[in-house]
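S.K.: Have a look at this fold, sequence not included:
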């Protein structure tokens, strides 16, 4: 956030005044905004009130940003929702910014967004779909149960075992494409397996083996996982209908098991049966096989090959706005290549749309572990800009957006020396 940080004492003073004087706040969630006032301040919570629209589309743990005008200063702070019912309870902010100096508000990277860029003919992949689970790709304790002399023998052994379950299988890798369709998207975002057996029963309401590895119905319908999906599933009935359609195709049971490398889903194992239901022992085998397969791919230089061919970096994009983005990486090579004012083409994919954006490195700073790079968008087609704005903020661009800066602040004054 570009602006002036507010110290702890001043921050507490400002929050108390905001509550006492009923100063209007603008609460920004993902693709939504609300006007509110502070109803009360509790020990570690701000309780906000809105007398018109309510808070039904906000959810616990959702990241938000709050803007307000305070005696001529537009100020902002980030927070997290603790509960949303008649009132919105949010965490007391640990930081606050005034004197905002950014054209558009930056938000966390929308799910399903992929970005890469080219520097001196080397392409650096910035984000594959990240997930909430983590696999260190170390040798599994049960690895001896699988033939690992070669990838061919490992795959042949898995094919034989799965056939004994009277099931079919395939493996889909995300090396050349991202997830498509609801099933791929949901296992990617959650990092959990989709286990539906029998099909007519639908997604289970509770985890069948109580391990936390299998997706439940509540998780499948959680708003934070369904954001930006082309096939938004808004109800339990819609979810059940999706699998009843598979039943019409004579599919009796299905399992999607993600292949997780560190905190990225690199692909998945898809198993289905047209003859018998699949028990929990089938899922357990697939889960173990997924760990062994990822470890084998690592040992057979699968990820090294990607790095040599594409210059891939598992960098993290911290946030994005309609005018730029911020990413970070630990690579010394990248640190040396990307100097201030380096021009580069960003390749941004949001859902089905791919955009090429001429950009420039405008900020660069380090901490003990990594380097941060702030990119400004310079060359973006008007139709791509409108799509980007709507995808990020959930609304169309207005004349006010063009005239004012982040949070409704006046543009900073230009000085010439």
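M.R.: Structure received. Here the structure is a predicted model, which means the values were calculated and not measured.

S.K.: switch to C-alpha atoms for all contacts and neighbour counts from now on
M.R.: Fine.

S.K.: How far does stretch 81-94 stretch from one end to the other?
M.R.: Its start and end residues considered, stretch 81-94 measures 14 Å (Cα to Cα, to the nearest Å).

S.K.: Put this next to the first one:
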């Protein structure tokens, strides 16, 4: 992105922008706006649009500002707080950057993009994450309850046991399906168990298990925040979820994901009706959780996952952001962390609106944060017509030849360091 300016310089920059009415170029929601800063404090910045309405931007939209100051191009990221006519109010940014060095502006990963590539005979797919965790199925301990030799026997035995303990029980698989309901989306996003001890109480605020397997209220709030739900709406939305379940005659409920590596391949759903009015206990949650691990292993050894048969190992990982010249993605698989090295070349397959783009690429950056690996990929080869299509999809405007000789925000290309002194 560039070099972050210090706190004192940052204050000076914003004062100068206001005093000298230095123009800004704002990018957000695939649109561009021009304006000046008319007011700034420690919490927010007020921008006046240049003869155009700012109301195409809405609350919680992400925006990027560019401006030229002291013979240097600068930028900052922020979040929209409010718009009214040609007035835009955004959060005070955490940082201001100068000496911009990226060819094209990065944007948050848009929906509707699928990315995959093949590396040493292994097919790796990059899409929105199935989950944020990675669990490889392990052989279960010997148990009379869990006979893994035949899937149908294992499932029938479980259903028979559950029929004596809860009102309803189901096993749902995600093969050729995408999560649709709120319950499905939250277990896919977190990889955790969605446990509602009672629809007449609040969501759990603490996880009784040491390995953090339960979705607690804080997880639900964070999930809603990431969706851009305003804070004042989140509490009422969570309450409404419980109310809707009550209307569906549900008193206590559990969704347990079935995890295979990084995939959520399905889930186990059990619940008690209002007539039954029995809370699903911690012990029963643990039993279903252990069964989900056994079922994942049984599916594996019984050939349910075709990719294993064909020597293709599939991965899915979140693409964090993307530009017309590269992508940044992350993954929790140690194997993928070992396979992908700096300067590894690969052909990316990008599918946008049913159009297939093949892009020659190279891993240029790699770093690890706890158990998560991050990979920065640079595009090296792309057909001109595919590049123009990608550019317009990402930025909401057609590519023009004048963009070839400038960097993000209109900055000139950084100097080339061909020789080292």
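M.R.: Yes, it's here. All values reported here derive from a predicted model rather than from experimental measurement.

S.K.: now do the same end-to-end measure for stretch 324-340 of the second structure.
M.R.: 22 Å.

S.K.: I meant to write stretch 309-326 of the second structure there.
M.R.: Distance between the two ends of stretch 309-326 of the second structure: 32 Å, counting by Cα to Cα.

S.K.: Using the three-state scheme, assign the spatially most central residue of the first structure.
M.R.: Nearest to the mean C-alpha position of the first structure, by Cα atoms, centre = their mean, lies residue 111 at 3.7 Å. Per DSSP: H, G, I helix; E, B strand; the rest coil, the secondary structure class of residue 111 of the first structure is coil.

S.K.: That one contacts residue 188, correct?
M.R.: No: checked against Cα atoms under 8 Å, the pair residue 111 of the first structure and residue 188 is beyond contact range at 10.1 Å.

S.K.: now the residue nearest to the centre of the first structure: how far from residue 226 of the first structure?
M.R.: Counting by Cα to Cα, the gap between residue 111 of the first structure and residue 226 of the first structure amounts to 9 Å.

S.K.: next one: residue 330 of the first structure
M.R.: 31 Å.

S.K.: what do you get for residue 173 of the first structure?
M.R.: From residue 173 of the first structure to residue 226 of the first structure the distance is 22 Å (Cα to Cα).

S.K.: Same drill for these two, tell me which one is more crowded.
M.R.: Neighbours were tallied for residue 173 of the first structure and for residue 226 using other Cα atoms under 10 Å; the higher tally belongs to residue 226 (20 against 16).

S.K.: ok, which stretches of the stretch 151-300 of the second structure are helices?
M.R.: For the stretch 151-300 of the second structure, the helices defined by DSSP state H, counting those that start in this stretch cover 151-163, 182-190, 217-226, 231-247, 282-301.

S.K.: For residue 369 of the second structure, which of the ones you listed is the nearest?
M.R.: Each of those has some distance to residue 369 of the second structure by Cα to Cα; the shortest is helix 182-190, at 18.0 Å.

S.K.: Buried residues, that closest one. List them.
M.R.: Residues 184, 186-190 are the ones in helix 182-190 of the second structure that count as buried (16 or more other Cα atoms under 10 Å).

S.K.: In these, find the pair that's most separated.
M.R.: In terms of Cα to Cα, the buried residues of helix 182-190 of the second structure reach their longest pairwise distance at 184 and 190, which sit 10.3 Å apart.

S.K.: Pull up the overlap in contacts between residue 111 and residue 188 of the first structure.
M.R.: Residues touching both residue 111 of the first structure and residue 188 (Cα atoms under 8 Å, 6 or more residues apart in numbering): residue 129.

S.K.: Figure out which of the helices of the stretch 151-300 of the second structure is closest to residue 57 of the second structure.
M.R.: Distances from residue 57 of the second structure to each of those were compared using Cα to Cα; the minimum, 17.7 Å, belongs to helix 217-226.

S.K.: elements contacting that closest one?
M.R.: helix 231-247 (3 or more Cα pairs under 8 Å, 6 or more residues apart in numbering; DSSP states H and E).

S.K.: Can you check which strand is longest in the second structure?
M.R.: Among all segments of the second structure classified by DSSP state E, the strand with the greatest residue count is strand 355-369.

S.K.: Against residue 267 of the first structure, how distant is the spatially closest residue to residue 19 of the first structure that is not a sequence neighbour?
M.R.: The shortest distance from residue 19 of the first structure to any residue other than its chain neighbours is 4.9 Å, reached at residue 38 (Cα to Cα, 6 or more residues apart in numbering). The gap separating residue 38 of the first structure from residue 267 of the first structure is 45 Å, by Cα to Cα.
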